[in-house]
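Colleague: I need the structure of the sequence given here:
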Amino acid sequence: MPMLIGLPKETKDHENRVGMTPSNVKGLTRRGHRVLVQSGAGEGSFLSDDEYRLAGATIVPRAEDAWAAQLVVKVKEPTPAEYGYLHRDMMLFTYLHLASDRPLVEALLSSGVTAVAYETVQTADGKLPLLAPMSEVAGRMATQIGATYLQKTQGGRGVLMGGVPGVAAANVAILGAGIVGTNAARVAAGCGAQVTVLDVSHDRLKYLDDIYRGQLQTRFSDEYNIEEAVYDADLVIGAVLIPGGRTPWLVTTDMLPKMRRGSVIVDVAVDQGGCIETSRPTTHSNPTYEIDGVVHYCVANMPSAVPRTSTFALSIQTAIYVVQLADEGVNAVRKNPALKFGMNTHRGAVTYPAIAQEFDMQYVDPLQALGNA
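Modeller: Got it, this is the predicted structure:
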């Protein structure tokens, strides 16, 4: 049966991405589905209402019109102002990052919405295909942003990433060698910085060592090595991921006074709680703060600063799953194991184990929760 799909405009601070491109919409309307696009939803990514209209969408003036759908596709989690739009017969497909947001968990549960999180959709080989594109963007941006805030005019140490002949380059410590860390390392090494990447996975460290052949150092991530790397760093990039769960603190409050004055922390993991104890979510409007002389950049939606790149990169990966949810409804979760991992809540039940564990809530297996729905 045809599905009514909503594409609302994002409301998070400076969130300029949009959940679907006109190309995605055209693919859905050709399959007989109806897509409601809130007017201006794509403007931040330079996608006009006319482009969506030509793709077969119906342009609606208000957010509530787009939310009054069976399937709502977004980029970021609902903000408190949007909680009232959630309802029992809705499927919500977006980034959620629930491990650090109990009020949102409670809103999803009380509304009964079926919430499928991009970041926990997981394939049989353990990959996170919908987290990967934004991790690539955020990782590359982290080094770029760090280089900016190392400037004295931005509160930093006044260190140039690549140095100049006769003067040392910046020292960059990257905590985590996953997609974010690997992309951050790529840009930092390309800038000529002295780069150290820390991780607990020998395979990931070996991969980076083989690829870069001496252009960066790899170290096992333990307390001693973390402290040594962080204390020597001009820039620390937090790139740790616990799929669906809260990130552990690798840099504690009592470590900050021992760090270089004017050094910079970019905590990409902040949307999962952060891997720096002193991290707290910031916005593009007010991106940084200073503690013990260390500049903290903790914007929870970093890729929205490059929305056109990010929107297209994300929508390429989400398209196949949106089609499955539109064609099959919640039955797509039964048929596709990747979407089963992605389902975080359904009709008042927590269906992702890390979320239940974080908030001491009862976990219900996704297929059990679906029952005969």
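Colleague: C-alpha from now on. contacts and neighbour counts both.
Modeller: OK.
Colleague: Give me the contacts around stretch 76-85.
Modeller: 10-12, 64, 67-68, 94-97, 104, 107-108 (C-alpha atoms under 8 Å, 6 or more residues apart in numbering).
Colleague: repeat that for 7 Å
Modeller: Stretch 76-85 is contacted from outside by 11-12, 64, 67, 94-96, 107, using C-alpha atoms under 7 Å, 6 or more residues apart in numbering.
Colleague: quick one: which of those residues is nearest Leu54?
Modeller: Here the nearest of the contacts of stretch 76-85 to Leu54, counting by C-alpha to C-alpha, is Trp67; it sits at 21.2 Å.
Colleague: What's the local residue count around the closest one?
Modeller: 26 (other C-alpha atoms under 10 Å).
Colleague: which residues touch it?
Modeller: By C-alpha under 7 Å, 6+ apart, the residues touching Trp67 are 6, 8, 85.
Colleague: Here is a second sequence; please produce its structure as well for comparison:
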Amino acid sequence: MKIGVTKEIKNNESRVGLTPAGVFELIKNNHTVYIQKTAGEGSGFFDSDYEEAGATLIEKAAEVFALSDMIVKVKEPIAEEYPYIRENQIVFTYFHFASSDELTQAMIESKSVCIAYETVEDEDGTLPLLTPMSEVAGRMAIQQGAKYLEKPIKGRGILLGGVPGVPPGKVLILGAGVVGIQAAKMAAGLGAHVTILDINMKRLRYVNDVMPPHVITELSTEYNIRRHIKNHDLIVGGVLIPGAKAPKLITRDMLKDMHPGTVMVDVAVDQGGCFETTRATTHEDPTYIIDDVVHYCVANMPGAVPYTSTLALTNVTLPYVLKIANLGWEEACNRNKDLKKGLNIVKGEIVYADIMK
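Modeller: Now for the predicted structure:
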């Protein structure tokens, strides 16, 4: 199979779809790999690394798309890439269709085969291709939230860990999944007081078992959310319904109950966000303020740490890329139920129902 990797062109997105090591494995399996020149530089991988691994370097993205049977990306295609995608071409990437009707319609019209990283699902319900980026984003949520609590950036002026004689900051985390647990781990490590809410008692019991005593677990209800937002400094939204829009757990009217300078980080922004006031931002312009509450809603948070993120992502995507390349997408999906769940749009037809929710 002919596999293509183009340079990501979303704002400040420096990750790349394949590492040189991934290229080497594909070449070893008798496939051809086309890499757009400089595609890996943002992640610390250079053209010479790809050439050494056996890739063919191509100048323009349009040429890579034209030559390739399968495109391996990181982020969803954006408008200028839509015309390059053709009928029957496999596009393997994060899509997050539920948050973009425009993207959904464009991929339907392209009649391509869209396999979404975020809906590939193991038998136990875990999302193996989303997990590493959720780990990165969960940890970054605290890193970024701590920064934006600083007064010069309109935050409350609070040091999350506190100092002797001064109490630590308070972090409220919505969701005890991968994002929530990683965020709790980072916040607890800084010494913050952490409250984590979830509707799944099994998850809360797990968190209670593995986290230190200053991480408190509670059932997620509207009452509890409204109670806690009044005295927490940093709020992290990490809820996920695979493939579907995230529920709006914090509504516009709740902002008035927060202290001025409270920071909200919405890690669920790719799926529409779990705050009613969420709108996607970029690393170039990451925050906005509504009712004196700082919102950080960057849609590709892991793109800020591309070396770490690219390695973490390709660790889990490469085995699936090899399956598709070796068997073709239909046979690979027939043999692997987890990969089959990644099928979102196939030749003009939506095959993943939650896209429309």
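Colleague: Any idea what the TM-score is?
Modeller: The pair, once superposed, lands on a TM-score of 0.99 when counted by TM-score structural alignment, normalised by the length of the second structure; 355 aligned residues with a C-alpha RMSD of 0.7 Å.
Colleague: hmm, back to that, if you map the contacts of Trp67 of the first structure onto the second structure, which are still there?
Modeller: Retained contacts for the contacts of Trp67 of the first structure in the second structure, judged by both residues aligned by TM-score structural alignment, their matches' C-alpha atoms under 7 Å, are 6, 85.
Colleague: Return the closest of the contacts of Trp67 of the first structure with respect to Gln194 of the first structure.
Modeller: For the contacts of Trp67 of the first structure, the nearest to Gln194 of the first structure is Pro8 (43.2 Å; C-alpha to C-alpha).
Colleague: Mind telling me what the closest one corresponds to in the second structure?
Modeller: Alignment note (TM-score structural alignment): Pro8 of the first structure maps to Thr6 of the second structure.
Colleague: In helices, which of the contacts of Trp67 of the first structure fall?
Modeller: The helices, defined by DSSP state H, take in nothing from those.
Colleague: what's stretch 269-280 of the first structure aligned against in the second structure?
Modeller: On the second structure, the counterpart of stretch 269-280 of the first structure by TM-score structural alignment is residues 268-279.
Colleague: distance between the matching stretch and the chain's centre?
Modeller: On the basis of C-alpha atoms, centre = their mean, to the nearest Å, stretch 268-279 of the second structure sits 12 Å off its chain's mean C-alpha point.
Colleague: Now for Val64 of the second structure, which secondary structure element holds it?
Modeller: Element membership for Val64 of the second structure, per DSSP states H and E: helix 61-67.
Colleague: Now that helix: buried residues?
Modeller: For helix 61-67 of the second structure, a neighbour-count test (16 or more other C-alpha atoms under 10 Å) marks 61, 64-65 as buried.
Colleague: Which single one of these is nearest to Tyr34 of the second structure?
Modeller: Nearest member of the buried residues of helix 61-67 of the second structure to Tyr34 of the second structure, counting by C-alpha to C-alpha, is Val64, at 6.2 Å.
Colleague: Show the contacting residues for the residue mapped onto that closest one from the first structure.
Modeller: Superposed on the first structure with TM-score structural alignment, Val64 of the second structure falls opposite Ala66. Residues near Ala66 of the first structure by C-alpha under 7 Å, 6+ apart: 6-8, 36-38, 60.
Colleague: quick one: contacts for Leu250 of the first structure?
Modeller: By C-alpha under 7 Å, 6+ apart, the contact list for Leu250 of the first structure reads 275-276.
Colleague: switch to 6 Å and redo it
Modeller: Cys275 (C-alpha atoms under 6 Å, 6 or more residues apart in numbering).
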